[in-house]
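> no FASTA, just this:
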């Protein structure tokens, strides 16, 4: 076997692939949805490095991240460069930008205000803002009497283990939404992946619920989001 033959290498060069299996040609022929994760990343990267094709680089990148795009999306630009030989700032920025663009596309608000019908609809609305973060954020969704979303805002941002929530500021911002604000839903994330609420989560939920009563403002739910699922206080009968 020749040292430079495809069978002797532990990587695959784009030119070794049949023309119909090359990512760009495949996308043109069959549509972008037919491409694998590695092929999509290869198109974003554009080219490989000496002795290694862009497709192989993409496959190795996925392998280092359990084959999950959600794991990749949690990486910073600096982490991508540091952890992946051959991937410099330009490739890392291109990948992060592509992921961010996809998330923004999925997160665009419809023309009509969405209506909250339960915890699943809350999760669908808020997950893009919380599920991939490496730090905690606390969000508030303000609803009308018909449970249509009037406003939603980030109240605070913290570290990996918690964030400080100012309930006075929360109610101030809700009151600024006007008399049509009838109820709120609380949401925050656990970067650790733990779905179980903490003692502090319980205390905060109770405190905001009691404060809302003074303003005739009902707390409908408190959602805890992780990168894979969510926890609902209301579904668990804790509101």
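Ah, there it is. All values derive from a computational prediction rather than experimental measurement.
> rest of the way, CA atoms for contacts and neighbours
Fine.
> and the residue nearest to the spatial centre of the chain, how far from residue 126?
Nearest to the geometric centre of the chain sits residue 132, at 3.7 Å (Cα atoms, centre = their mean). For residue 132, the distance to residue 126 equals 11 Å [Cα to Cα, to the nearest Å].
> check residue 215 too.
Taking Cα to Cα, one finds residue 215 at 25 Å from residue 126.
> quick one: which of the two has more around it?
residue 126 (20 against 12; other Cα atoms under 10 Å).
> name the element residue 132 belongs to?
If you go by DSSP states H and E, residue 132 is not part of any helix or strand.
> ok, it - contacts?
By Cα atoms under 8 Å, 6 or more residues apart in numbering, the contact set of residue 132 is 70, 71, 73, 74, 191, 226, 227.
> would you mind finding the longest helix in this protein?
Assignment by DSSP state H gives helix 89-107 as the longest helix of the chain.
> counting contacts, what elements does that one pack onto?
Applying 3 or more Cα pairs under 8 Å, 6 or more residues apart in numbering; DSSP states H and E, one finds that helix 89-107 makes contact with helix 37-45, helix 77-83, helix 119-130.
> also this one, for the comparison:
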């Protein structure tokens, strides 16, 4: 099928030229995606393909950010193949990492600070993970790591691995975290049990367990704020 490159569009319809002339902020989400897609098909422009992709995601960049390459291809949008899907996923991952990098620069002073840091990294995942954030004496993040991965409904955290990581990085404070892809922010009995088990273990090493944060795209739950730490 013949492909029509952006350079062959009418000048007013070229998102690249609009970006160069007026800045990225004037472009719609579809136009920004069209730059990544680069070309359309004989029947549909790159913007048309972008609109179709956004429509499949309820016109939400947030929802699109959750999709893998395979999941984008599963949408079966004619004209969006593996190369275009890879470009889209890579661009959105860069945006997520930029957000996370910005959060690294912020000193952790409250549950809101650490929740923002963690949401930037975990809220787009569709499987559950268990992660740790290690802090120094000044409550600055010195290390973040996903310890284990699970399915949609759960994961397992090994206290021995967490203790090893804490000692390796000479941390004085640790924050536990996991995501709930379902959006439900309430901790389960298992969540509470593992929190207490890890708290006992790190306390013996004179390391403070500062919080356990559950995150989702609906918000966050802080064990410390809710008095269940």
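Yes, it's here. If you're wondering where the values come from, they're calculated on a predicted model, not measured in any experiment.
> got a TM-score for the pair?
Once superposed, the chains reach a TM-score of 0.89 (TM-score structural alignment, normalised by the length of the second structure), with 224 aligned residues with a Cα RMSD of 2.3 Å.
> just to revisit the earlier point, and the residue nearest to the centre of the first structure, what's its match in the second structure?
In the second structure, the residue equivalent to residue 132 of the first structure is residue 124, according to TM-score structural alignment.
> next one: that match from residue 67 of the second structure, what distance?
8 Å.
> ok, residue 172 of the second structure next?
Between residue 172 of the second structure and residue 67 of the second structure the computed distance is 36 Å (Cα to Cα).
> name the nearest residue to the equivalent of residue 204 of the first structure over in the second structure, sequence neighbours excluded.
When the second structure is aligned by TM-score structural alignment, the residue opposite residue 204 of the first structure is residue 194. Using Cα to Cα, 6 or more residues apart in numbering and skipping residues adjacent in sequence, the residue nearest residue 194 of the second structure is residue 157, 7.5 Å away.
> how about that neighbour, what's its match in the first structure?
By TM-score structural alignment, residue 157 of the second structure lines up with residue 165.
> residue contacts, its match?
With Cα under 8 Å, 6+ apart, residue 165 of the first structure has these contacts: 138, 155, 156.
> same check for those, but in the second structure.
Checking these against the second structure (both residues aligned by TM-score structural alignment, their matches' Cα atoms under 8 Å), the contacts still present are 138, 155, 156.
> what number of residues lie near the first one?
By other Cα under 10 Å, 20 other residues sit near residue 138 of the first structure.
> ditto for the last one
Other residues near residue 156 of the first structure number 17, with proximity taken as other Cα under 10 Å.
> counterpart of it over in the second structure?
In the second structure, the residue paired with residue 156 of the first structure according to TM-score structural alignment is residue 148.
> hmm, that match is touching residue 154, no?
No. Applying Cα atoms under 8 Å as the test, residue 148 of the second structure and residue 154 come out as separate, 10.2 Å apart.
> joint contacts of the two?
Listed as contacting both residue 148 of the second structure and residue 154 by Cα under 8 Å, 6+ apart are residue 129.
> isn't residue 56 of the second structure up against residue 75?
Yes. Between residue 56 of the second structure and residue 75 there is a contact under Cα under 8 Å: 7.4 Å.
> element containing the closest residue to residue 159 of the second structure other than its chain neighbours?
Excluding its sequence neighbours, the residue lying closest to residue 159 of the second structure (Cα to Cα, 6+ apart) is residue 198, at 5.7 Å. Here residue 198 of the second structure sits within helix 189-203, counting by DSSP H and E.
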